[in-house]
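>>> Here is my input; please provide its structure:
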Amino acid sequence: MSIYDYEATLENGETYSLKKYENHPLVIVNTATKCGLAPQFKELEKIYQEYHKKGLIVLGFPSNQFHQEVSDSKEAAQSCRTTYGVSFPMHQIHDVNGEKALPLFKYLTSQKPGKFTNAIKWNFTKFLVDEKGQVVERFAPTTVPQKMIPKIEKLLEKQQS
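Below is the predicted model:
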């Protein structure tokens, strides 16, 4: 089993298989535009711009489970673009915990549980996935995206060798 067994829906309603990103390392992050951690969008975009040409994909998944997101997926994506310059793919708003959680997030959290629980504790929990679709690292919401760079570079080096 890997993330390639799951589907995702972009903010425009287009559903696709994550198999589309096979052979690419990924950063998958649950987001919220009204969260105090929202400035991480700029940092994630900077990483995306720097490493996208080498194969890295960043995927944003808005969630309102922590009551810090607008109610419309297109509006959330537009806010990310205009406020933070986000160009990486943004998806429809989904739950990331509980019975109604997006199956992808159930899988991610089962593969890399948090320190005390599998559940996503807050917005901007970040998952690093290798080119084979395996979850290799989970980063806490307060971990700044730049701290992921050594692990990202290691994955990209491995992929190119």
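>>> contacts and neighbour counts: CA atoms only from here.
Noted.
>>> quick one: buried residues of stretch 22-29?
For stretch 22-29, the neighbour count (16 or more other Cα atoms under 10 Å) marks 24, 25, 26, 27, 28, 29 as buried.
>>> no wait, stretch 85-104
Of the residues in stretch 85-104, 86-88, 90-97, 102-104 count as buried by neighbour count, 16+ other Cα under 10 Å.
>>> How about stretch 55-75?
Buried, per 16+ other Cα under 10 Å, within stretch 55-75: 55-65, 68-70, 73-74.
>>> compare with the first, here's sequence two:
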Amino acid sequence: MWKRWTSIVLFGVMAQAVSAAEPDTREGSKAECPDALNHEFRRLHSNEDINLCERFGGQPLLVVNTASHCGFTSQFGGLEALHEKYAEQGLAVIGFASNAFDQEADSEEEAATVCYENFGVTFTMLAPTPVTGDDANPVFKELARQTEEPGWNFNKYLVAPDGTVVKHFGSRVKPDSKDMTQAIEQLLSDTQ
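Here you go, the predicted structure:
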């Protein structure tokens, strides 16, 4: 993709505007993204496809396998709080809806209601996809290769911009736990 960068002064801060002409050399460009993330997934209850490299390349990630009807579903609230707290520092929270443990909603509409209406989720939620076994999507295959595959819903994987899993947190670890907060803050400090 070819782009030309033009500087624009907005409220006294330099911002970057993009137009076609020169190579895209921004941090987070698709070329710098790990192969495991260079895939498209459909947004939950939407026709929009998201290429993870184009959207999140070069960023630290918190990747979570989710389900709408699970004893841990209330963790959506804690994940949203992490998103709100750390998004401006570069952390992207990505939820992969999955029926790997037979606890996803019967329809995407119902899953979207649980996420967006019941818990106020604004972080990226993706349509249901396999996260375990031979059918696991490429992201979860790589997460499992580096650590372990999810044993249940709401496994949380903290991933460095280069695709390395920094830490895996099981279902019982709450998003607001001290261990999780410390690991996120350390990763954000290391990547700035």
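>>> picking that back up, farthest-separated two in the buried residues of stretch 22-29 of the first structure?
With Cα to Cα as the measure, no two of the buried residues of stretch 22-29 of the first structure lie farther apart than 24 and 29, at 15.7 Å.
>>> residue boundaries of the strands in the first structure?
Shown for the first structure, the strands assigned by DSSP state E span residues 7-9, 15-17, 26-31, 57-62, 126-129, 135-139.
>>> With distance to residue 146 of the first structure as extra columns, can I get those strands in JSON lines?
Formatted as JSON lines, the strands of the first structure follow (distance: least, Cα to Cα, whole Å):
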{"stretch": "strand 7-9", "distance to residue 146 of the first structure": "26"}
{"stretch": "strand 15-17", "distance to residue 146 of the first structure": "28"}
{"stretch": "strand 26-31", "distance to residue 146 of the first structure": "12"}
{"stretch": "strand 57-62", "distance to residue 146 of the first structure": "13"}
{"stretch": "strand 126-129", "distance to residue 146 of the first structure": "12"}
{"stretch": "strand 135-139", "distance to residue 146 of the first structure": "11"}
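>>> now for the longest strand along the second structure, which elements pack on it?
In terms of residue count, the longest strand belonging to the second structure (DSSP E) is strand 13-23. Strand 13-23 of the second structure sits against strand 2-10, with contacts defined as 3 or more Cα pairs under 8 Å, 6 or more residues apart in numbering; DSSP states H and E.
>>> what's the angle from the strand it packs on to strand 13-23?
Going by axes from the mean of the first three to the mean of the last three Cα atoms, to 10 degrees, strand 2-10 of the second structure is angled at 170 degrees with respect to strand 13-23.
>>> buried stuff in strand 2-10 of the second structure?
For strand 2-10 of the second structure, by 16+ other Cα under 10 Å, it's residue 5.
>>> re the thing from before, wait, which of the strands of the first structure is closest to residue 48 of the first structure?
Checking those against residue 48 of the first structure by Cα to Cα gives strand 57-62 as the closest, at 6.1 Å.
>>> which residues touch the closest one?
21, 24-33, 44, 48, 69, 73, 76, 88-94 (Cα atoms under 8 Å, 6 or more residues apart in numbering).
>>> Could you do stretch 13-27 of the first structure as well?
Residues outside stretch 13-27 of the first structure that contact it (Cα under 8 Å, 6+ apart): 3-9, 55-59, 92, 126-133, 152, 155-156, 159.
>>> and if you look at stretch 28-39 of the first structure?
By Cα under 8 Å, 6+ apart, stretch 28-39 of the first structure touches 58-64, 68-70, 76, 79-80, 84, 96, 123-129, 141-142.
>>> change it to 7 Å
Residues outside stretch 28-39 of the first structure that contact it (Cα atoms under 7 Å, 6 or more residues apart in numbering): 58-64, 68-69, 76, 80, 123-128.
>>> and for it, what span of the second structure is it aligned with?
Aligned using TM-score structural alignment, stretch 28-39 of the first structure spans residues 63-74 in the second structure.
>>> Could I get the full set of helices for the second structure?
52-56, 75-86, 108-112, 138-146, 178-190 (DSSP state H).
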